[in-house]
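Asks: quick one: sequence plus predicted model below, questions after.
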Amino acid sequence: MTETNLYVVRHGKTMFNTIERVQGWCDTPLTKEGQEGIHYLGLGLRDVPFTEAFSSDSGRAIETSRIILGEHTHGRKIPYSVDNRIREWCFGSLEGGYDKEMWGVVPRVLNFKNYDDMIETDVTFQQIAEAILAADTANWAEPYEVLRDRVWSGFEDIAHRREKNGGGNVLVVSHGLTIAFLLNLIDSSQPIRAGLQNGSVTRLTYKNGKFSIQEINNVSYIENGKQLSKTLLN
């Protein structure tokens, strides 16, 4: 049986990413810069033999997937599906506000002075999720247990089905905090990662019901794509 690998990509840079606004279940499209970066990523991944591809149901993830598959050597033949379980966290009434506002409120709910003070401690994703839930005046944010089960079942189902069907490489386009949360669910010693770059690749292997982390936040595929682009133009 072929090894099962998930190439988990954070979507390309969007309008809200650029102006530093909270973007969970709300959505904005990729900027021109974001599209360009994902075109390079697609070139960098073009020869990876993907057996199938998935993205969340958010427009920015769908747009990212289509660009990557459009650059892939066999992109038209790769089955592609969306799965709403691998979308970003829902931030409720905090959606659309400035990042600094949300990350100013959340530490205060948890009795920290500021964001840096919070991150430098042993704060957990569960505490952050519960603080977001407490700060959400619209009652839309997800309780931690719902969030945990959603994210885990989404990625685990993708990996488990692929393993049952002979293994192979799977492209999965998701979101920054969701990917960071998944890493922590796989390995509780993983830190709270707030800096996963747009278009970065986090590669996981899956065997007998267990994930192993192979690489995190790898942007070399984008750099390789840039070099390939120059070669193709010459």
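Replies: Cool, the structure landed.
Asks: contacts and neighbour counts: CA atoms only from here.
Replies: OK.
Asks: which elements pack onto the longest helix along the chain?
Replies: Using DSSP state H, we find that the single longest helix of the chain is helix 144-164. On a contact count with 3 or more C-alpha pairs under 8 Å, 6 or more residues apart in numbering; DSSP states H and E, helix 144-164 meets strand 4-10, helix 125-135, helix 176-186, strand 201-207.
Asks: go again with 6 Å.
Replies: Using 3 or more C-alpha pairs under 6 Å, 6 or more residues apart in numbering; DSSP states H and E, no helix or strand is in contact with helix 144-164.
Asks: try this one side by side with the last:
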Amino acid sequence: MEIMAKFTLYVVRHGQTYFNIFNKLQGWSNSPLTQKGIDGAVETGKRLADIDFKATYCSDMPRACKTMSIIDDQNKAFNVCPPMVSPFFREQFYGYFEGLNMDETWYATGAPHGAPTFKDIITKYDMDHAKDFMKEADPFHLAENAEEYWKRVNQGLKLITSNPNLEDGDNVLLVSHGNTLLSLVDRFSEPGQFDLSVRPANGSITKMIVDGDQIKVTEYNK
């Protein structure tokens, strides 16, 4: 029987990008970090500088990798644990809506279901419904629905929890994306524990306790 460690997972959203400023969906598309995004990643790195991370993981999107690299520069522990970069930790794929205006996209996605804004969708339904609604609204039906999304992200979680080098009490870092972070919090927090209509800030830190297959969110968007 495989015995998994109990550890703290720090999940960081990448630094601000130009698409963030322009209010555009990025998903599997990408735009560079702004200077504010770079400076914010430095500050996040300083906040994490004294934490001994035994393992680090990162989405393979350039904005996440750049953020990880900047955080890396602030933390000497990274010298002995280079990040494992994987597409498992990517943002949701938005299909036809990649690069389009967020508000217009969420209207097209949620309005047929009586929820014309992202906040309405999250309040009335949840993150999984948001994914299913988007695939339904995508004229090419290429956007990831909840089943497709979690099939991918669960492989990433398995990659982390099955790390044989982790021991009880260790700290692990993951740099990922806004909606992926929201999806994790939506799935692994108590109902009403956090206001998920508030998106995680660029460079913010969310903490989770991982105990085998059990995950509990303890802090969100700090």
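Replies: Noted; the coordinates are in hand. Everything numeric here is computed off the predicted structure, so don't read it as measured data.
Asks: quantify their similarity with the TM-score.
Replies: Remark: TM-score between the superposed chains equals 0.89 [TM-score structural alignment, normalised by the length of structure 2]; 216 aligned residues with a C-alpha RMSD of 2.0 Å.
Asks: relative to strand 201-207, how tilted is the biggest strand by length in structure 1?
Replies: Longest strand of structure 1, by residue count under DSSP state E: strand 210-218. Relative orientation of strand 210-218 of structure 1 and strand 201-207, computed by axes from the mean of the first three to the mean of the last three C-alpha atoms, to 10 degrees: 170 degrees.
Asks: buried ones in strand 210-218 of structure 1, by neighbour count?
Replies: The neighbour-count check on strand 210-218 of structure 1 (16 or more other C-alpha atoms under 10 Å) flags F211, I216, N217, N218 as buried.
Asks: and the furthest pair within those?
Replies: Among these, the pair separated by the greatest distance (C-alpha to C-alpha) is F211 and N218, at 17.8 Å.
Asks: ok, now which ones touch the residue most central in space within structure 1?
Replies: With distances taken as C-alpha atoms, centre = their mean, structure 1 has H175 as the residue nearest its mean C-alpha position (2.7 Å). H175 of structure 1 is in contact with R10, E88, counting by C-alpha atoms under 6 Å, 6 or more residues apart in numbering.
Asks: tell me the counterpart of it in structure 2.
Replies: In structure 2, H175 of structure 1 lines up with H177, judged by TM-score structural alignment.
Asks: and its match, how far from G114 of structure 2?
Replies: Distance of H177 of structure 2 to G114 of structure 2, computed by C-alpha to C-alpha, to the nearest Å: 27 Å.
Asks: what does K151 of structure 2 give?
Replies: According to C-alpha to C-alpha, K151 of structure 2 and G114 of structure 2 sit 28 Å apart.
Asks: structure 1: matching residues for stretch 128-148 of structure 2?
Replies: With TM-score structural alignment as the criterion, stretch 128-148 of structure 2 aligns to 126-146.
Asks: whoops, I mixed them up, stretch 25-45 of structure 2
Replies: With TM-score structural alignment as the criterion, stretch 25-45 of structure 2 aligns to 22-42.
Asks: how far away is P29 of structure 1 from Q23 of structure 1?
Replies: Remark: distance between P29 of structure 1 and Q23 of structure 1 (C-alpha to C-alpha) = 11 Å.
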